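Participant: Next input, structure requested:
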Amino acid sequence: MVTPRSGPAWVLGLLLLLSAGPSATPGHAQETATIPEVENAELLFEEGITAFERGEYATAHERFRLVSEYELNRKTTAALLMDGKALVQLRRYRDARTRLEALLSRYPETTYREEAEALLERAQRRLQEERRAQDTLRIGVTLPMEAAAVSLSQALFNGVRLAVDEHNGLRRRYIRPPGLRTEADTFEVYDTARLAGDSLAAADGETTVAAPTDTVRVDSLRIVAEQAARPDWVAKMHFRRTGPRPKTARAAVDSLVRLDDVDVILGPIRSRVARPAGERAEAARVPLMAPMATDESVSEGKNYVFQANPTIPDRGRIMARTAANGLLLDRVGVIYEQGNRLSARMAEGFREGARQQDLTVPLSIPLQGSRDWSRLPTLLEDSTLIETDSLRARRDSATTDSLLAETEALYLPVSGRGTAGKIQGALTGLRQILPGTRVLGNAEWHDLPFKEAASAVTATYTNGFYVQTDRPAVQRFVRRYRLLTGNTPDELSTDGRRLAYVGYDVARFLLSTLSPSGTAPPPRALRTAPTYDGLGMRIGFQRENGNQALFIHRYRDQRIERLR
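Facilitator: Presented below is the predicted three-dimensional model:
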């Protein structure tokens, strides 16, 4: 037996006992001759003991867990006890409690009962201490409240609030007087501080958005807030206003960090104010999630600042990855509007992503203005000025024809005013000169009125926002939103509708990824979290600070299909 490097004497004594052989096997049932000795279980148990002695508690837990999954054998109860000890060392007190309770309930006469009960009491005490000290995730929300932006901020905040409600296990329900015929409905509300017996959170005063009253009358209906479930921990929102100027966003974040000690910040909306807000959050080492900012400078070079809305260049890079890995294309040309910053930046991102994926871009064609989208046949026939990844050169028409013939698809990032007209003009021209060539696009290609033309080129595009209205989860959200605000997201402006869903999805992603820990949440947790498929958006950072998850759609048979 190898002596442990450190630890109290009782650990060494226990290890000696567990390793002494069948005569020392715990549990009345296992002291009989009918209990089998399973060779693999014995080997895994010894590996677990060795790992535990070395302080490799995660490995020890895995070995003991595997032993306990075999049918009843001479190491079953010993493995359950030692697994509980390993989990306590890992500070996974809730899991340790589960293992120890299983030991005591399944084998009530085990000779390790006293040891297991003492360890169980220790795990429960530590779990209670953690709950008292770390029962609340504090979410800072900073949004503009000037007249031009207040409706959009309200829509986003309502989405955030409903996500927090849902996590906190709170519900508001209709109570119908006898004889009143109407449809009952429920939704969760952020009413934690006002519910009787709730010790998990207290009223926030002026630093947070006020909670609604417990009981509200709507016509003849009475709406009552109640605690429908008790979560392990609650989330609380702390709100700060921002103005249009960068310094107000920086001050709002500074206040959330210093006065409210928030764990994570959601907002602001626009890139111009998200940039200074992110700089302050980075200095404070508090994760900040910008929900709508698209300028890469918001998160570039930072460790704690994230962008839920993919940056403009990333949209091109993601399309390049999709072309190479999803569509299995080898050669894709690019046609973009040179004077349009968004179109040019997406084209730039596509070329960069193509180089990373070994996807050949045989040609890039810069258009001088929006009218050039409908002049593609003339431009390709008359002009020999094209771009490649390495040079811009004048080529003869035969070379241009050869490059076009070798191109399997064309990426057309369209942006600005009149996008539908630009796309229609481009498709009409491409049908004349390159029939059958596949076309790739961006979010502006979604839900075009001319689906037949788009289907003819199997137009495939990235999309950052997509709501399937027939999903039960979406329908529940719509009902809850209506009960909270009096209207549905569809009754808002286009931007307002999107922000309502974005607020919910971003908050749900944060709540499913982070938890109270007593220290600032590590930004790595956000970068490595599994892709979240929300109501209106996908969120996955894939070790980046900008969202790398987009919906992928295509047109086929005059319908839109979601590929991812």
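
Participant: switch to C-alpha atoms for all contacts and neighbour counts from now on
Facilitator: Fine.

Participant: Leaving out the residues flanking it, which one is nearest to residue 47?
Facilitator: Spatial nearest neighbour of residue 47, excluding adjacent residues (CA to CA, 6 or more residues apart in numbering): residue 63 at 6.8 Å.

Participant: Which helix or strand contains the one you found?
Facilitator: helix 57-69 (DSSP states H and E).

Participant: Just the residues contacting that helix, thanks.
Facilitator: 41-42, 44-45, 47-52, 75-77, 79-80, 82-83, 86-87, 89-90 (CA atoms under 8 Å, 6 or more residues apart in numbering).

Participant: So for it, what gets flagged as buried?
Facilitator: Using 16 or more other CA atoms under 10 Å as the test for burial, helix 57-69 gives 57-61, 63-68.

Participant: I'd like those residues as CSV, with distance to residue 283 appended.
Facilitator: Converted to CSV, the buried residues of helix 57-69 look like this (distance: CA to CA, whole Å):
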residue, distance to residue 283
57, 35
58, 33
59, 36
60, 39
61, 38
63, 42
64, 43
65, 42
66, 44
67, 47
68, 47
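
Participant: Out of those residues, the closest to residue 497 would be?
Facilitator: Closest approach to residue 497 among the buried residues of helix 57-69 (CA to CA): residue 58, at 45.5 Å.

Participant: and the residue nearest to residue 374 when sequence neighbours are not counted, how far is that from residue 432?
Facilitator: In space, and not counting its chain neighbours, residue 374 is closest to residue 425: 4.1 Å by CA to CA, 6+ apart. From residue 425 across to residue 432, the span is 11 Å (CA to CA, to the nearest Å).

Participant: what's the neighbour count on residue 524?
Facilitator: Residue 524 has 14 neighbouring residues, counting by other CA atoms under 10 Å.

Participant: who's in contact with the helix or strand that contains it?
Facilitator: Per DSSP H and E, residue 524 falls inside helix 523-527. Applying CA under 8 Å, 6+ apart, the contact partners of helix 523-527 are 287, 303-304, 510, 513-514, 540-545.

Participant: To compare against the first, here's the next sequence to fold:
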Amino acid sequence: MHNKIFILLFIFSFLVFAQTNDELDKLFNSAIKDFKNSRFTSALTSFNKIANDFELNSKTTLALLFVGKINLELKNYSDAEENLLRLVGEFPQSKYSDEAEITLSRVYLDQKEYAKAFWRLCLIIGTTEQSETRAFAINKAEEIALNYLSAAEVKSIYDSTIIVSVKPFLLLINWKIHLNWKNEKLAQETFNKLIRLYPDSHEKKEAKKLLNELQTPKEYSDPTDVVGVILPLTSNRSANTAASEILEGIKFALSEFNQGRDKKIGILIRDSELSRRKLEEINEELKEIENLKSVVGPIFSAEVKDALDVFDDISVPIISPTATDDYLTELNANFFQANPSFITRGRLMAQYIYYVGNQRKIAVLNAIDGYSPILSSSFTQEFEKLGGRIVLRESYKSNSVDLKEQIKKISESLNLIEAIYIPLADKADIPVIVSFLSQINLNIPVYGDQDWMSSSGLESAAFLDNNLIFCSDYFLKFSEEDYQIFSKNFYSKTKMDVNRNILYGYDTMKYLLTIMRSSFSGSDALKQKMISGISSVGFHNNICFDSNRINRYMNIIRYLSGKFELIDKFKLNN
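Facilitator: Got it, this is the predicted structure:
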């Protein structure tokens, strides 16, 4: 009897185990599919269940890794950190532990916790048996240390670690930091310590080789790379003010970049005077500069057109911080627009509504004046190309006081549409449009362009609260710590308050210097890096190019409780 009971229990437990395994495999495969299709929320739910609701199984560690990666993607940094630390803490022998450490480093790097990011990579350097993984960790850790850490921070890690195998690397990095900062005495002491304590290490051999190269006399020194800056500094008053402020932003970005660097970037500033003749003079001068790598400016679309014609025989990238006219990049293969064109803005808003807003049926109300028709047309073409439907399209004349007929047609179509797109030609039209819209009990999203960033006429429009969403090339989060530090440092050096124009110049130059930071052989290689999709996070907007050479980013702003808030920095998919 007892034997029969035992057999029955054994069979039952086996069946339960098999059923659990089938459920686990099905859930895991579904989670992988969701992850590959960027359905991160669904994938995260499944991986969390595998890692936490099931007993320890063959997929626990991989599920924890995916939970960490997805939370990093979603910027849920604390959740990412918690799960990745659990993986490396509870399962140190897992074959996924190296990748977990690399992902942890990214979590900390995203939050600018550079010492923590550096240390997670050091753990890989000291413990991994995979040569390719170790090489990656060495390169990334060195990049972080030389750009963001002090010698004291690296020395502190060296003194506190008990992982002997990583100590030679830490001494090598410490030595390189001292060299960068011209601390010759400390550099010599660190070098002597490295060769005394670790005479057979790879790091000692690398240090000796580098030292020999530094001590070998050069027949010539490399000339400084130069960025040309062309702005209308002495033209009419408004142009002069904007240009001067943009220049201050450019100069501050360059001074930050050059600080502590042996090979500095030079700057050649020339006043265009809004004159084609002056541009021709500048062109002749630029052609004689052997190490000219790029040009920043001009800033106005009309002058950009002249400059692109005049500079046709200069083969370096030319980037305008502010020009917004369409088709400028077609005039010169080396031209880049850091400020998105109007066609780009309309297309980007269509993609945001379709992919993020998830609306498929739209009404469009645009002015027949200014750039409103361009925004409307590019939006409509892109939205329909994506598979959306423009149910109704109405227009009006800017500064008109009567929109009765247009609003009536919108009202009659409310049961057919999911949102309205209203690109303005003038902020002055907001009170009239809001007044008419308020009469039809509107309760769907209203999308628009950056002219909607005005408090005039919105205070009493309760129906727009949390329903008004628009794109803008400029938005600033004043409360962010990074911005406050930047603003304080900028004022300390220039005695100027940060404003919009300053950030146009600063963010554009910061982007350019980010591209130039890595070694490259010439201006053509620089251009190729610019169109490769590298992104630079800016204060006013991010910057990223592809082969179209027009910035793909715009800020997405929402009107909520009487205030404007940033909800996304959205990148156009070309």
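
Participant: Next, the TM-score between them, please.
Facilitator: The TM-score (TM-score structural alignment, normalised by the length of the first structure) is 0.62; 405 aligned residues with a CA RMSD of 4.2 Å.

Participant: coming back round to it: which residue in the second structure lines up with the residue nearest to residue 47 of the first structure?
Facilitator: Alignment note (TM-score structural alignment): residue 63 of the first structure has no counterpart in the second structure.

Participant: Residue 559 of the first structure too?
Facilitator: Correspondence of residue 559 of the first structure to the second structure, assessed by TM-score structural alignment: residue 563.

Participant: Quick one: map residue 390 of the second structure onto the first structure.
Facilitator: That one, residue 390 of the second structure, aligns with residue 361 by TM-score structural alignment.

Participant: neighbours around its match, how many?
Facilitator: When neighbours are counted by other CA under 10 Å, residue 361 of the first structure registers 24.

Participant: From residue 413 of the first structure, how far off is it?
Facilitator: In this view, residue 361 of the first structure and residue 413 of the first structure are 15 Å apart by CA to CA.

Participant: now swap in residue 215 of the first structure and tell me
Facilitator: Distance from residue 215 of the first structure to residue 413 of the first structure, by CA to CA: 51 Å.

Participant: Comparing those two, which residue is more hemmed in?
Facilitator: Using other CA under 10 Å, the more surrounded residue of residue 215 of the first structure and residue 413 is residue 413, with 27 against 14.

Participant: gap between the counterpart of the more buried one in the second structure and residue 503 of the second structure?
Facilitator: Alignment note (TM-score structural alignment): residue 413 of the first structure maps to residue 423 of the second structure. From residue 423 of the second structure over to residue 503 of the second structure the distance is 25 Å, taken as CA to CA.

Participant: Quick check: closest non-adjacent residue to residue 344 of the first structure.
Facilitator: residue 338 (5.5 Å).

Participant: Counting neighbours, what do you get for that neighbour?
Facilitator: 17.

Participant: Sketch out the helices for the stretch 201-350 of the first structure, chain order is fine.
Facilitator: Here the stretch 201-350 of the first structure has its helices, by DSSP state H, counting those that start in this stretch, at 246-258, 271-284, 312-321, 341-356.

Participant: so can I have a markdown table of those helices showing mean neighbour count?
Facilitator: Below are those laid out as a markdown table (neighbours: other CA atoms under 10 Å):
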| stretch | mean neighbour count |
| --- | --- |
| helix 246-258 | 20 |
| helix 271-284 | 22 |
| helix 312-321 | 25 |
| helix 341-356 | 22 |
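
Participant: Dump these to JSON lines, plus distance to residue 233 of the first structure.
Facilitator: Shown next, in JSON lines, are the helices of the stretch 201-350 of the first structure (distance: least, CA to CA, whole Å):
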{"stretch": "helix 246-258", "distance to residue 233 of the first structure": "20"}
{"stretch": "helix 271-284", "distance to residue 233 of the first structure": "24"}
{"stretch": "helix 312-321", "distance to residue 233 of the first structure": "35"}
{"stretch": "helix 341-356", "distance to residue 233 of the first structure": "41"}
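
Participant: Where in the second structure does stretch 11-21 of the first structure fall?
Facilitator: Following TM-score structural alignment, stretch 11-21 of the first structure has no partner segment in the second structure.

Participant: how far out from the middle of the chain is that stretch?
Facilitator: Remark: stretch 11-21 of the first structure is offset 45 Å from the chain centroid, using CA atoms, centre = their mean, to the nearest Å.

Participant: now swap in stretch 432-445 of the first structure and tell me
Facilitator: 31 Å.

Participant: Then stretch 327-344 of the second structure?
Facilitator: That offset, for stretch 327-344 of the second structure, works out to 20 Å (CA atoms, centre = their mean).

Participant: for stretch 364-373 of the first structure, same thing?
Facilitator: Mean C-alpha position of stretch 364-373 of the first structure versus that of the full chain (CA atoms, centre = their mean) differs by 37 Å.

Participant: what's in contact with stretch 459-472 of the second structure?
Facilitator: By CA under 8 Å, 6+ apart, stretch 459-472 of the second structure touches 345, 349, 434, 438, 441-450, 452, 458, 554-562.

Participant: Between the two ends of stretch 471-484 of the second structure, how far is it?
Facilitator: End-to-end distance (CA to CA), stretch 471-484 of the second structure: 24 Å.
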